[in-house]
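Asker: can't give you the sequence, but here's the structure:
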């Protein structure tokens, strides 16, 4: 199980992930098995009232928690999210939100992360928890 330090490991770019994280504009800032930091624009990720969509917060949370889990698992294993929950504390209507995933448990078959999402004024927007299963690569 490896820990990549506080820099973004090679290949861990938004473009490399493609799909949903890229479409939502998620930018990885720091990544290790213990802590992952990323930001995402509010604009383009809103619900009809013009505030950040709760599902967007969940996508950010699952993306960065899964990155930490993948770094914990190492290159010979895969990680799959099995449970996510989120509490939405306040709205964000402009700027960016920043997610910080902190490893709560890093075992052989499961990882768990707490993810805090804050606005540009460092006010908590969302708190999430993600559990991932680790399996041998097929």
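Answerer: It's in. Owing to the predicted nature of the structure, the values given are computational and were not obtained by experimental measurement.

Asker: okay, CA-based contacts and neighbour counts for the rest of this
Answerer: Will do.

Asker: longest helix of the protein?
Answerer: helix 54-73 (DSSP state H).

Asker: summarise which helices and strands that one is packed against.
Answerer: Helices and strands touching helix 54-73, as assessed by 3 or more Cα pairs under 8 Å, 6 or more residues apart in numbering; DSSP states H and E, comprise helix 19-23, strand 35-41, strand 77-88, strand 96-106, strand 110-118, strand 124-136.

Asker: in TSV, list these along with distance to residue 29.
Answerer: Formatted as TSV, the helices and strands packed on helix 54-73 follow (distance: least, Cα to Cα, whole Å):
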stretch	distance to residue 29
helix 19-23	14
strand 35-41	5
strand 77-88	21
strand 96-106	10
strand 110-118	14
strand 124-136	19
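
Asker: for comparison:
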């Protein structure tokens, strides 16, 4: 599947799903342990929230960079999964993140949008913002698309 970004409105980027179905996949995973919840599926984006609390803070009381990266990879990987056929899987092969601002409390919101959705690779940009809309982290995730084992 090759898609331009933003996708043609006549051809949806994601296969049909619901927030309940996407959130159900988080049961028993790191996503559930960190309180990540998918909140919105748009025509070319997926959004989720994560609390800034004892589960996600580092010793200085700030949102742990690793927690931000986990949120970013969760969003990008789930977005990628919603773009592939049932007989395929996608796995992360590279992620980078720039931590731009600290967060000490509240909720951060991540939004994944495609940069490239191809038959063998996908690249997603994930922006994480605090409750005031200030960017906390910007990340880019590259996924490999492979046949389901």
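Answerer: Now that the structure is in, tell me what you want to look at. Fair warning: this is a prediction, and the values are worked out from it, not measured in the lab.

Asker: how alike are these chains, TM-score-wise?
Answerer: The TM-score (TM-score structural alignment, normalised by the length of the first structure) is 0.91; 136 aligned residues with a Cα RMSD of 1.8 Å.

Asker: if we can go back for a sec, in the second structure, what residues pair with the longest helix of the first structure?
Answerer: The aligned range for helix 54-73 of the first structure in the second structure is 65-84, by TM-score structural alignment.

Asker: just the buried residues of the matching stretch, please?
Answerer: 65, 67-84 (16 or more other Cα atoms under 10 Å).

Asker: which ones are touching residue 133 of the first structure?
Answerer: 79, 80, 81, 82, 109, 110, 111 (Cα atoms under 8 Å, 6 or more residues apart in numbering).

Asker: so for the second structure, the centremost residue is which one?
Answerer: residue 75 (1.1 Å; Cα atoms, centre = their mean).

Asker: wait, it sits on residue 45?
Answerer: No: using Cα atoms under 8 Å, residue 75 of the second structure makes no contact with residue 45, being 9.3 Å away.

Asker: coming back round to it: who touches the match of helix 54-73 of the first structure?
Answerer: 1, 13-15, 22, 31, 36, 45-48, 50, 56-57, 89-92, 95, 97, 99, 110-113, 117, 122, 124-128, 137, 139, 141, 143, 145.

Asker: what do you get if the cut-off is 6 Å, keeping everything else the same?
Answerer: 14, 15, 56, 112, 124, 126 (Cα atoms under 6 Å, 6 or more residues apart in numbering).
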